[in-house]
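>>> What follows is a predicted structure for the sequence shown.
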Amino acid sequence: MKAVVYSKYGSPEVLQLKELKKPSPKTNEILVKVMATSVTSGDVRLRASDFPALVWLPARLIFGLFSPKKQILGHEWSGIIEQIGTKVTKFNVGDEVFGTTSMLKTGAYAEYMCIPEYWNQGVVIKKPKNLSHKESAVVPIGSMTALFLLQKAEIARDQKVLIYGASGSVGSYAVQLANHYGASVTGVCSTRNVALVEHLGAETVIDYKNEDYTNSSEQYDIVFDTVGKTSKSNAKKVLKSDGRFVTTKMLTKESTELLLKIRQLVDSGQLKPLIDKEYSLDTIVEAHRYVDSGRKRGNVSVVVHH
């Protein structure tokens, strides 16, 4: 099978397309034919070992001090089950599934991979009925991160929520989810993304190139930094006294419960993935270059099988 591997940290060029042996599932695993995956900020960070100074050493100890332990990236995916282990009870051959590869030894930049039926750090469930594989593949990470942090902030109806970085993957889901909860949403983004963020459902949009959100006269119940580029001290300038600040720099947790809620919202048409560009395993280097550029809107999909 084809897979994209990397044996050292660095620029997108460290990613190499190779022929590897097709894996076989253990008793508790499913063999997935990967139909699509994505390029997330987590993939880019792991490839470059671009960790903040405070966590650089702990992160390197977890993910590989001198070279990456997990040589196949791809944190989220959608695919079809081709084989199941003898102890698997939740799934059948032919099931269309989607999920994550968090803290597993392998990722989804491959034509096939083995995933445990259950493990503590990640999740796999049947994919949304009304999405294609390339759409389903970009849903798990961004949407679960957005939902987890909005729940942490105790989002409620009629609140005022400011979403910083509203046109990115987490941001585009956060705008839609905040709308689902009945909040009034203000999005912060660049000039070229104003119309997009309005289309996602933001009532007000602040163009950060022309206006500093901290100068706003509005007071918000929640400020959600979806790109890790603002701070609690800045957010406090526009937060109500009992307001909450959440950021993607916080620890988040994946769960089957979160992804089931996401799937329900997708199936009911209340949540839609935003795909900016589509690539293949052959053009994965180009895909990483594009995400590195910082110009990504929503998500970048990688189609593995047509």
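Thanks, I have it. Numbers count the residues shown, from 1 in each chain.
>>> can we go C-alpha only for contacts and neighbour counts from here?
Fine.
>>> all strands for the stretch 51-200 of the chain, in order.
Here the stretch 51-200 of the chain has its strands, by DSSP state E, counting those that start in this stretch, at 76-84, 96-100, 112-116, 124-126, 160-164, 184-189.
>>> for those strands, which one sits closest to T204?
Checking the strands of the stretch 51-200 of the chain against T204 by C-alpha to C-alpha gives strand 184-189 as the closest, at 4.6 Å.
>>> follow-up on the earlier one: right, and the strands of the stretch 51-200 of the chain - which one's nearest R263?
Comparison of the strands of the stretch 51-200 of the chain against R263 by C-alpha to C-alpha identifies strand 124-126 as nearest, at 8.8 Å.
>>> A further structure is provided below for comparison with the first:
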Amino acid sequence: MKAIAQDSYGTVDRLELRDVERPVPKDNEVLVQVHAAGVDPSILHLMTGKPYIARLALGPRKPKNPVRGWDLSGVIETVGAKVTRFEPGQEVFGSGDGSLAQYACAKADKLAPKPDNLTFEQAAALPVSGVTAYQALSGKARPEPGQKILVIGASGGVGSYAVQLAVAQKAEVTAVCGPAGADFVRALGATHVIDYTTGEITDSKQLFDIILDTAGNRPLSLLRRALAPKGVLVMVGGEGGGDWVGGMGRQLGGYVLSPCLGQTLSSVIARVRHEDLLALKELAENGTITPAIDRTYPLDEAVTAIKHLETGHPRGKIVVTV
């Protein structure tokens, strides 16, 4: 089968479209014929093997699985011996290791039936980013009507879902993005927009009940100045920081400080789960969230898609069609 693969960690130039063996599902997995795959920053971590601490799971010297990608949507080809939740021919979406390929294996507990009202491309844009936003705003941070919510990185994959989820709870959302994303985030429901190229989140002296930071490039001290005395900060993922621990160092600092403060400094490293995918399926089908797709690329241009992610500022998600 055709797949986007790499033999060693490094830049996007290490990636290539080539023939690899079709994977065989384990007892708790299914084999999915991939129709579309999402492209998000997690692929850059897979590609570079950074932060280095991630290699404990990815492979210390080279990738355990050379095929890149997580997000997918498609049709189940075969099911493992212990899988009872799904059957061949069923349309699904979720997370599977090596989704930038014609076929990928996925654990049954990381899949759900595809939302009826979404295309395969839209469904592939939903799993990792959608679950991340959902978990970030359903844990310690739960938007309530009238609360003031700041979403940093609002025009990206996670941010675009977070804006929609907060607006659905009738919160007042301020979105932080570049100038090209302003109209986009307003269309998602943001009331106010901060252009990070000309202003900072502390300029207006506005204090926020919840700050969701998906960018990872602001120090805790700055974020805390924009946070209400009893507010909740949620740091998403491991962006920013150095090569060894990335943004996890800042997150650990938040956990150390939080018990000493009235503010809650928390973080989310999302795990795609069947029950959360079912929640997203319902939210998509009732119109609460709609996947925003920046561009789609065919599989043979997936390397170009990853370069666009690396050098551009996508509005929503990038999707590869297979």
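Sure thing, it's come through. What you are looking at is a predicted structure, and each value in this text was computed from that prediction instead of being measured.
>>> before we move on, the earlier item: okay, the strands of the stretch 51-200 of the first structure, which one's buried deepest?
Counting by mean count of other C-alpha atoms under 10 Å, strand 160-164 has the highest mean neighbour count of the strands of the stretch 51-200 of the first structure, with a mean of 28.
>>> now the strands of the stretch 51-200 of the first structure as TSV including distance to D292 of the first structure?
Output for these, formatted as TSV (distance: least, C-alpha to C-alpha, whole Å):
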stretch	distance to D292 of the first structure
strand 76-84	18
strand 96-100	21
strand 112-116	26
strand 124-126	28
strand 160-164	19
strand 184-189	18
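>>> separation between the aligned partner of G181 of the second structure in the first structure and G142 of the first structure?
By TM-score structural alignment, G181 of the second structure lines up with N193 in the first structure. Going from N193 of the first structure to G142 of the first structure by C-alpha to C-alpha, to the nearest Å gives 18 Å.
>>> Could you check which of the two is surrounded by more residues?
Between N193 of the first structure and G142, G142 has the larger neighbour count (other C-alpha atoms under 10 Å), namely 23 against 18.
>>> Could you check which residue of the second structure pairs with the more buried one?
Mapped onto the second structure by TM-score structural alignment, G142 of the first structure lines up with S129.
>>> Contacts only, for the closest residue to that match other than its chain neighbours.
Distance criterion C-alpha to C-alpha, 6 or more residues apart in numbering; nearest residue to S129 of the second structure, sequence neighbours excluded, is V158 at 4.6 Å. Residues in contact with V158 of the second structure (C-alpha atoms under 8 Å, 6 or more residues apart in numbering) are S129, G130, T132, A133, T214, G316.
>>> Give me the neighbour count for the third one.
Meaning T132 of the second structure. Other residues within reach of T132 of the second structure by the criterion other C-alpha under 10 Å amount to 25.
>>> do the last one as well
Burial measure for G316 of the second structure: 25 neighbouring residues, criterion other C-alpha under 10 Å.
>>> got the contact list for A108 of the second structure?
A108 of the second structure is in contact with N28, E29, V30, V83, R85, F86, H274, counting by C-alpha under 8 Å, 6+ apart.
>>> With N92 of the first structure instead?
N92 of the first structure makes contact with I81, Q83, I84, according to C-alpha under 8 Å, 6+ apart.
>>> Kind regards, and thank you for your time.
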